[in-house]
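Visitor: What would the 3D arrangement of this be:
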Amino acid sequence: MKSSNLDTPADPAEKSDRRAWAVMAMLLVFMLINYADKAVLGLAANPIMRELGLSHSEYGLLASSFFFLFNISAVAFGFLANRFPTKWLMFGMALVWGFTQLPVVAGAGFAALLVSRIVLGAAEGPAQPVAMHAAFKWFPNEKRSIPSSLISGGGGLGGVLAAPLLTLVIINFGWRWAFLSLFVVGVLWCAVWAVVGREGTADRAAAPTGAEPEPVENFRVPYHRILLSGTWLAGFVGAFGAYWTSALLLAWVPSYLETSLGYSAVAAGAIVTAPWVLKTVATFGQGALTQWLMHRGVSSRVSRGILGGCAVFLAGAAMLLAPFVTHPGLKIALITVAFSIGAVKFAIGQTINAEITPPAQRGAVLSMTVGLVTLAGLAAPYVTGRIVESAADPAAGFAMAFAIPGTLMLIGGLLAFAFVHPERDARRSPRTGATSAGRRTRARPVRDLSAPASGTSADR
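Guide: Have a look, this model is predicted:
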């Protein structure tokens, strides 16, 4: 008699797929919490300034303090991620996120709030690159567009959910209660992640039947060859402008809507949700579109490079136009586009960077990219505060401040059209290894390193 399906062992590949998507779900929530932690300060900007008696430049310093150690931490953790399990690195980061909220709940003043934001920034700096590295361990290059968009889209989704919910908490219970809610959510995520989190095996070489899989050989290239490639440099400029924009969305846009455009706190909280919604839709849509295009045989240059360049170019144009439009509906529409679609560059850019980088160096390259790009977050809130404070009126100050990221994104889009060539730059970073006879051989481009290598160790 034939055995039933219940008696048939589960297919290992199917189990691995289920585990991969369970991990991806947790990474998505991880990034959602990450962005909610960032956004809460901007949502509570006006009550914080009133209660603590802060000027615009002092609040700008408080917002920028989040990035004091952000970049250094991002780079340092990237090298750690090359050597240690991402599961426990992420667990430690999220636990620190939660506990940095407690001094604020306990009635902290400006100094304690400043220190807590610095520590939070140090713990959040590595979040995106380490989460990307963790996801890429489960998926080969040709299947990474959707996972990377989910991780980047977690920020947009965090804004969609956090902006209205945290605004309601701030209005009804006070701004300190918003920080308490983030502490609870962060600790709960750690408890679930300790059970669900695992390391993927997509970077491992295929092994003969019955043998244990062997790690892919640690092929490496000089880091300067990656970081000085046209693909990386052009992507950096666009991502820098897009991150400057994201920092303004977190720190200043709610206040801008209230002080310069005259909206109430409730209305501003609702309006600021629109960029997060479009950012989420654009990021998730980009992942699906890019993966479909690559499946159809479209080059990475077109499906990733040109698409990302178009997104930041349009965002930059909208940013420059928005302050000069008088029609309220059109102004809000331009603000929504300006502060949203440029974020597509984060998912595309990191996927491209992984494409041109050997797996043994991927964690470090992704983290160095984030460390350099997020210097924009260190500068943007404080520079904007100084510009607004020195302007004749806040509206004029914000118009000048918005011109900075708008121009950067326009330039970044043009550079992407001209210089982003992932396949070309992957070929310029070849991997070399020794055959069993001791001869040096040049293997296929680095971008194929993400897929399992064929053959036995003797063949290699």
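Visitor: rest of the way, CA atoms for contacts and neighbours
Guide: OK.
Visitor: show me where the stretch 251-400 of the chain has helices.
Guide: 253-259, 265-271, 273-295, 300, 307-321, 328-338, 344-355, 359-373, 375-390, 394-419 (DSSP state H, counting those that start in this stretch).
Visitor: Looking at the ones you listed, which one is packed in the most?
Guide: helix 344-355 (a mean of 27; mean count of other Cα atoms under 10 Å).
Visitor: If you count contacts, what does it end up packed against?
Guide: When contacts are defined as 3 or more Cα pairs under 8 Å, 6 or more residues apart in numbering; DSSP states H and E, helix 344-355 packs onto helix 145-173, helix 230-251, helix 273-295, helix 307-321, helix 359-373, helix 422-427.
Visitor: out of the ones you listed, nearest to Asn34?
Guide: Closest of the helices and strands packed on helix 344-355 to Asn34 is helix 145-173, at 7.2 Å (criterion: Cα to Cα).
Visitor: next SSE after that closest one?
Guide: As assigned by DSSP states H and E, the chain's next helix or strand after helix 145-173 is helix 175-196.
Visitor: quick check: angle from that next one to helix 145-173?
Guide: 150 degrees (axes from the mean of the first three to the mean of the last three Cα atoms, to 10 degrees).
Visitor: The longest helix seen in the chain packs against which elements?
Guide: Longest helix in the chain, counting residues (DSSP state H): helix 12-43. Using 3+ Cα pairs under 8 Å, 6+ apart, the elements in contact with helix 12-43 are helix 127-136, helix 145-173, helix 175-196, helix 230-251, helix 253-259.
Visitor: this one next, for a side-by-side:
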Amino acid sequence: MAVYIAESLPEAPTAAPTAPRTYAWIVFALTFGLLLSDYMSRQVLNAVFPVLKAEWALTDTQLGSLSSIVALLVGLLTFPLSVVADRWGRVRSVTLMAALWSLATLGCAIAANYNQMFAARFFVGVGEAAYGSVGIALILSIFPAHLRATLSSAFMAGGPVGSVIGMAFGGVIAAQFGWRWAFGAMAAFGLALVVLYALIVRERRLRAPDGTMPVAQAARPGLRTIFSGLFSSVSVIAAYVGSGLQLFIMAAMLAWLPSFLNRYYALPTDKAGVGAAIFILVGAVGMVVCGIVTDRLSRPAPERKWTIAITYSLTSAALLLVAFRMPPGTAQLVLIGAGMAMVAGTTGPAGAMVANLTHPSIHATAFATLTLANNLLGLAPGPFVTGLLADRIELMGAMQLVPLAALGAVAAFAVGKRHYADDLKRIRTLQR
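Guide: From the prediction side, this is the model:
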């Protein structure tokens, strides 16, 4: 088993892609497009928080629950559904999942009350549960290994970019035509992409030039092998935990920035959505830039990824802590933007370390485990806990506490860095 894991540990020289390069980028574009749809469907809700609060007389806790239920379902179901996808076929799984979340988003458009909206959001979560992990595993299987941090951060940047589109266009559509049309537009976009994906992406076309299947598709590991590989070292567990805790902050920002701008800057729904979208876009660009920087700085010394992740966490926390303790104004907005540029910078380093510390044949399940940690530790509790705090100490007070979650992320990454060399030495010793 130690040999099995060690095969993927070194950040080896670039390997040839396992699919024709042009087709690989087409697959990336379509898979990225569906990730946009995923987050557009998930985050359009945040743009209409003020409208739903007024129309249905909802509390901030109820609003937070409508956002958190999706992340909670993603956290609970991502692992089992990713195991199924690794064995049943990633392309078929992606197509089915995207169709489900798009139809569920259409259900949100016709919801008549809080309970019906909650049920529709439940099924949005079921559909989106394993998409992130299966999608990134599919992408990594057809690109060189030395691009892992860049590809991981670029792909996962689809989350905040989709959130930007969902909140910005959702807010504008809601202001012009009503909040139901905002959900309907997101559903239509998702269903159109599902059709394109089903027509263009084929499992059989993800073959190497010599006709062989990529490792991730050719190998069908047993459950015992999968579980052993997922938790093979302290370092990989630290990567899971650190990533999840850091994304608590990002999740809170995604959910509550439109309401923050609405309440403290007196912006109407459409302008608040667009304003929040700009901040999330800054976060998306920051994710990609941070991933590229991570790959460049850590190429001669892979262990630097831990130090870089710690730096991103501490810097973003410091900026946001200062920002939310300032009075509303230009200076506050500038510092929020600076913090957002780095708050999800740990996505690339964490994704790269998970890929390096697990075998390609279980990458979908490994990223499912990472997604599980991201959702249960960050994306699910972030909006709900912030809403819970806001009902008691106002939204500004809640936002002042949110960045403290980065301290937990820093501790986890520090543990990973401390054990990384020993984990490598232990595995290499067993390999002899």
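Visitor: Need the TM-score between these chains.
Guide: Overlay of the two chains. TM-score (TM-score structural alignment, normalised by the length of structure 2): 0.85; 412 aligned residues with a Cα RMSD of 3.1 Å.
Visitor: May I see the helices and strands packed on helix 12-43 of structure 1 arranged in JSON lines, with distance to Ile335 of structure 1 as well?
Guide: Formatted as JSON lines, the helices and strands packed on helix 12-43 of structure 1 follow (distance: least, Cα to Cα, whole Å):
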{"stretch": "helix 127-136", "distance to Ile335 of structure 1": "25"}
{"stretch": "helix 145-173", "distance to Ile335 of structure 1": "15"}
{"stretch": "helix 175-196", "distance to Ile335 of structure 1": "26"}
{"stretch": "helix 230-251", "distance to Ile335 of structure 1": "10"}
{"stretch": "helix 253-259", "distance to Ile335 of structure 1": "9"}
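Visitor: quick one, which of the ones you listed is nearest to Gly412 of structure 1?
Guide: In terms of Cα to Cα, the element of those nearest to Gly412 of structure 1 is helix 230-251, at 3.8 Å.
Visitor: which other helices and strands contact that closest one?
Guide: With 3+ Cα pairs under 8 Å, 6+ apart as the test, helix 230-251 of structure 1 has helix 12-43, helix 307-321, helix 344-355, helix 359-373, helix 375-390, helix 394-419, helix 422-427 packed against it.
Visitor: How about residues contacting stretch 199-210 of structure 2?
Guide: Residues from elsewhere that reach stretch 199-210 of structure 2, judged by Cα atoms under 8 Å, 6 or more residues apart in numbering: 17-20, 27, 89-91, 142, 213-214.
Visitor: Identify whichever of the helices and strands packed on helix 230-251 of structure 1 lies nearest to Ala333 of structure 1.
Guide: Here helix 307-321 is closest among these (Cα to Cα), at 8.9 Å.
Visitor: and the closest one, how far out from the chain's middle?
Guide: 18 Å (Cα atoms, centre = their mean, to the nearest Å).
Visitor: Equivalent analysis for stretch 324-332 of structure 2, please.
Guide: 28 Å.
Visitor: Including distance to Ile226 of structure 1, could the helices and strands packed on helix 230-251 of structure 1 go into a markdown table?
Guide: Shown next, in a markdown table, are these (distance: least, Cα to Cα, whole Å):
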| stretch | distance to Ile226 of structure 1 |
| --- | --- |
| helix 12-43 | 26 |
| helix 307-321 | 19 |
| helix 344-355 | 8 |
| helix 359-373 | 8 |
| helix 375-390 | 20 |
| helix 394-419 | 14 |
| helix 422-427 | 8 |
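Visitor: So for Tyr223 of structure 1, which of those sits nearest?
Guide: Of those, the one closest to Tyr223 of structure 1 (Cα to Cα) turns out to be helix 359-373, at 7.8 Å.
Visitor: how close does the closest one sit to structure 2?
Guide: In the superposition against structure 2, helix 359-373 of structure 1 averages 1.8 Å from its aligned positions (mean Cα distance after the TM-score superposition for structure 1).
Visitor: Run the angle between that helix and helix 230-251 for me.
Guide: 50 degrees.
Visitor: which strands and helices sit next to helix 359-373 of structure 1?
Guide: So helix 359-373 of structure 1, by 3+ Cα pairs under 8 Å, 6+ apart, packs with helix 70-81, helix 127-136, helix 230-251, helix 344-355.
Visitor: about what we covered before: out of the helices and strands packed on helix 12-43 of structure 1, which comes closest to Glu423 of structure 1?
Guide: helix 230-251 (9.4 Å).
Visitor: Tell me how far stretch 284-301 of structure 2 lies from the chain's centre.
Guide: 17 Å.
Visitor: Over to stretch 260-278 of structure 2?
Guide: On Cα atoms, centre = their mean, the centre of stretch 260-278 of structure 2 falls 23 Å from the chain's centre.
Visitor: dump the residue contacts of whatever residue of structure 1 lines up with Gly273 of structure 2.
Guide: Using TM-score structural alignment, the partner of Gly273 of structure 2 in structure 1 is Gly269. Applying Cα under 8 Å, 6+ apart, we find Gly269 of structure 1 in contact with 43, 163-164, 167, 254.
Visitor: which one of those is nearest Pro129 of structure 1?
Guide: Ala163 (24.0 Å).
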